[in-house]
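**Q** The sequence and its predicted three-dimensional model are supplied below.
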Amino acid sequence: MLALLGFLMIAVFMYLIMTKRLSALIALMVIPVIFALIGGFGGEIGKMMLDGVKSVAPTGIMIMFAILFFGVMIDAGLFDPVVEKIVRIVKGDPLKVAMGTACLILFVSLDGDGTTAYMITVSAMLPLYKRVGMNPLILAGIAVLGSGVMNLLPWGGPTARAMSALGVGVSELYVPVIPAQIGGVLVVLFVAFHYGRKERKRLGVIQISQDAIDEVAAGEMAAASATVEEDESIKRPKLIWVNFALTIALLVSLVVGVLPTPVLFMVAFAIAIMINYPHMDQQKERISTYAGNVLSVVSLIFAAGIFTGILTGTEMVDAMANSLIAIIPEELGPYFAVITAIASAPFTFFMSNDAFYFGVLPVLAETAATYGLDPVEIGRASLLGLPVHLLSPLVPSTYLLVGMAGVEFGDLQKMMLKWASLATIVMTIVAVLTGVISIG
């Protein structure tokens, strides 16, 4: 009975958010309460909900201050010199243009916001593609693949959802996956090299004067700034190396685990905003600029705490896991993490991140636990299909990408699905070889 109730709850949740009858925020809070009442857990709902919210509180704090920190870095102009330098280096060589596109999207995706990364990358590189005569579909393809690989960052969305659903931290879930993510980065660079070389054979190297390059760089920088609504008065070019050092120190500390991740981002944000915007009025203005993004993401994390709290507290997830065990051949049990890694690609392609990470992942993790697998392994495995996810028609930011690049969504899928699948396979192989997910 509990298993049936649990599967029905997830099905209703997924149906409502995928048909847009309810937002994920509302569905995460309302649907589990209704099903808990149906299951006769009315007297225990309050405690379950509170326990769930407490379990995701560290993740919510980390996400909040990560958005604030990277918001300050973007506003202060940390990425601007990289954009300009790449434009000047690539000149008229299609191979360099493609490789420069890959480097740019990988770097600007560090803030975890795919929309901003697309805006900066396409605004900076599209005029150069047109001048050289390159196919803008290559620009869109490299951008979506690079963003998909970088989407594994814990402040990027899916990883935060997985941490919330499983009640684990960055050091347990994300840090061990970094080698696999590096494998994905190498695939992005390989794909850029492949298409850049093809375009070089087709077009040759276009001779562009240095004056023209300077003009293009200046124009593209202005276009990129305008696209993301940046005001030159908030740029801090004199502090570029200070901001770079602070960002590197934060990322190193994150990997090493100097302090708990939420604390690291809180301290880093406080230092960043004091250095770049020392006056209180400036600080208030910057924080208010990021408020909408912070609220939309963090509120979702806390709402997810209610969903997972009730799913766990009612023991629905245990019952669902037991029912799955009954239909999965026993010999496949030890390979459950690898199966999850491969299956996460179609799962996240055909359903939203919210539906997969909050609805399906807890059941997969509980099922894997019965085979002696640590649920955190299933969480790591669930992230490896993300390069494919961004090619899904359910991802709004991809529509922005194809619109800015002037290409068709179907053409982008046709061109990049095989490469996105390759990235997932490579990351899975690296994850197995490094022991991040177990096999056999």
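**A** Great, that's in hand. Numbering: from 1, shown residues only.
**Q** contacts and neighbour counts: CA atoms only from here.
**A** Fine.
**Q** Tell me where the stretch 251-400 of the chain has helices.
**A** 261-276, 280-313, 316-327, 336-350, 353-354, 361-369, 375-382, 386-389, 396-405 (DSSP state H, counting those that start in this stretch).
**Q** Comparing those helices, which comes out most buried?
**A** helix 386-389 (a mean of 29; mean count of other CA atoms under 10 Å).
**Q** I'd assumed L25 was in contact with L16.
**A** No. In this structure, L16 is not within contact of L25 by CA atoms under 8 Å, at 11.4 Å.
**Q** residues near M415, how many?
**A** Using other CA atoms under 10 Å, M415 has 13 other residues around it.
**Q** And for it, nearest residue in space, chain neighbours not counted?
**A** G141 (7.3 Å; CA to CA, 6 or more residues apart in numbering).
**Q** who's in contact with the one you found?
**A** L412, M415, M416 (CA atoms under 8 Å, 6 or more residues apart in numbering).
**Q** Quickly note the distance from the residue nearest the centre of the chain to A369.
**A** The residue lying closest to the centre of the chain (CA atoms, centre = their mean) is N151, at 2.5 Å. Per CA to CA, to the nearest Å, N151 is found 26 Å from A369.
**Q** again, but for V132
**A** 54 Å.
**Q** repeat for V87
**A** 50 Å.
**Q** and L364, what does it touch?
**A** A321, T340, I378.
**Q** Repeat the analysis, applying 7 Å as the threshold.
**A** If you count contacts by CA atoms under 7 Å, 6 or more residues apart in numbering, L364 has none.
**Q** okay, pairing it with this:
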Amino acid sequence: MLIVLSILMLVCFIFCLMARRLSALTALIVIPTIFALLGGFHAQMGKFVLDGLRTVAPNGVMIIFAMLYFMVMTEAGMFDPLVNKVVKAVHGDPVKIFLGTVLLAFIVALDGDGATIYIIVLSAFLPIYQRLGLSLPMVCCLLLQVSGLGNMVPWGGPTARAATAMHIDVGDMFVPMIPALLACVVWTFVLAWVFGRRERVRLGEGLSWKAVHAPQAQDRGRGPLTFYFNWLLTLGLIACLCIEVLPLSYLFMLAACVALMVNFPGLNQQKEQLEQHAPPILAVSSLIFAAGVFTGLFTGTGMVNAVGTALLKIIPDAMGPYMAPVTALLSIPMTWLVSNDVFYFGVLPVLADTARHHGISGIEMARASLVGQPVHILSPLVASTYLVVSMLKLDYAGNQRFTFKWSLVNCFILLVISLLLGVIPFAAA
């Protein structure tokens, strides 16, 4: 019964999003609530929802204050000289702009957090995309590719979870996968070039920076000393994020307060900034906490475990020697449907136990389980995806349809290169 209920809920959720019958916000809250009631969980629903909200609260708080920080810095004119120089350097060429976007995103991605990528890259480049009229779905797709791959660094969530679940050293697991990951990085740059070529044709070869001057930062900020202070503060913040001096949410809370006090010292000025940036921040934060409701009900009712069990049961015994590639392929839909915690701590150990009987090691299974991460980043359970979609003012379902096929390509590149290099065995020896 629970398996049927969970499958119906997922089908209903996906249909309502893709058919645009419900917004992401309402679908994340209403649909799991209805199915939890149908399953007879009305007495425990409050506890499940609170548990789900606790899981997303740290990310939600971090994103709220990170958005406030970078919006204040943008308003203070910190990025204006950079935008002007970039527009002039690329001569309005979409190919160079998209390649530059991916390069900056991969540099920022070293901290293993998708939200940081979106906030920093879009704070600097969004005015360029808008002035040139570039395709924002393409921008979103490229950033999601980078985020999905950046999420796989050893200090990122999925890699650490896989190593912990298999009781192996994270370095031993990750290092052999570097060539396959680099192949995906190269493909992402190729995709940026392809998108740029398309936009170059659409916008016309004659487009140049002279036709799209970036506005100068006049009467913004409090002078050159403040400008340099803002950059030092931002670089220091990024360094602290990378080495995790303090929790990410607390770092951004402190940084946002300092940014407000330095750039807008008057109380009325600070109030105006908060009022100005509240609407986009509220739009994103509401989606994040709505995702917490979905996660709490989906997990607490046991529906998520039912989905995992059902998928495991359909794997025939004859596939035992091929459990590594089976796990890799299974990780693509599974990590979209369920959270990383559920997949790596709930599903992976069961798959690995089956594989062990056929001579496939835990470290090989751990590597195979990471293949689905480029698609996982599109999951409705990933809070940061709502951030980038909201910042670019895109339709969530439309972004899913546009980006999914390109993320799938990255998954298959990761799998094929890993199989060719023997990092993931095709069959048990």
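**A** On my side now, so go ahead. What you are looking at is a predicted structure, and each value in this text was computed from that prediction instead of being measured.
**Q** Verify the contact between the residue nearest to the centre of the first structure and G112 for me.
**A** Yes. Counting by CA atoms under 7 Å, N151 of the first structure sits close enough to G112 to count as a contact (6.5 Å).
**Q** what about S55 of the first structure, helix or strand, and which?
**A** helix 45-76 (DSSP states H and E).
**Q** same thing with P127 of the first structure?
**A** Element membership for P127 of the first structure, per DSSP H and E: helix 114-132.
**Q** From the chain's centroid, how far away is the helix or strand following that helix?
**A** Going down the chain from helix 114-132 of the first structure, the next helix or strand is helix 136-150, by DSSP H and E. Relative to its chain's centre, helix 136-150 of the first structure lies at 13 Å (CA atoms, centre = their mean, to the nearest Å).
**Q** And F70 of the second structure, what's its match in the first structure?
**A** Aligned by TM-score structural alignment, F70 of the second structure pairs with F70 of the first structure.
**Q** Kindly report the same for Y129 of the second structure.
**A** So Y129 of the second structure corresponds to V122, using TM-score structural alignment.
**Q** Reformat the contacts of G141 of the first structure as a markdown table; add distance to L300 of the first structure and secondary structure.
**A** Below are the contacts of G141 of the first structure laid out as a markdown table (distance: CA to CA, whole Å; DSSP: H, G, I helix; E, B strand; the rest coil):
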| residue | distance to L300 of the first structure | secondary structure |
| --- | --- | --- |
| L412 | 30 | helix |
| M415 | 33 | helix |
| M416 | 30 | helix |
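**Q** Can I get the residues you listed in CSV including distance to G100 of the first structure?
**A** As requested, the contacts of G141 of the first structure are exported to CSV (distance: CA to CA, whole Å):
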residue, distance to G100 of the first structure
L412, 19
M415, 19
M416, 18
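**Q** where does V436 of the first structure land in three-state SS?
**A** coil (DSSP: H, G, I helix; E, B strand; the rest coil).
**Q** Who's the closest spatial neighbour of it, skipping the chain neighbours?
**A** P176 (6.1 Å).
**Q** Now do the helix holding P127 of the first structure: which elements does it pack against?
**A** helix 94-108, helix 136-150, helix 210-227, helix 396-405 (3 or more CA pairs under 7 Å, 6 or more residues apart in numbering; DSSP states H and E).
**Q** Figure out which of those is closest to G183 of the first structure.
**A** For these, the distance to G183 of the first structure is smallest for helix 136-150, at 9.2 Å, taking CA to CA.
**Q** neighbouring contacts of the following helix or strand past that closest one?
**A** For helix 136-150 of the first structure, the succeeding helix or strand toward the C-terminus, using DSSP H and E, is helix 158-166. For helix 158-166 of the first structure, the external contacting residues (CA under 7 Å, 6+ apart) are 56, 59, 152-154, 169, 301, 304-305, 308, 353, 357-358, 362, 379, 383.
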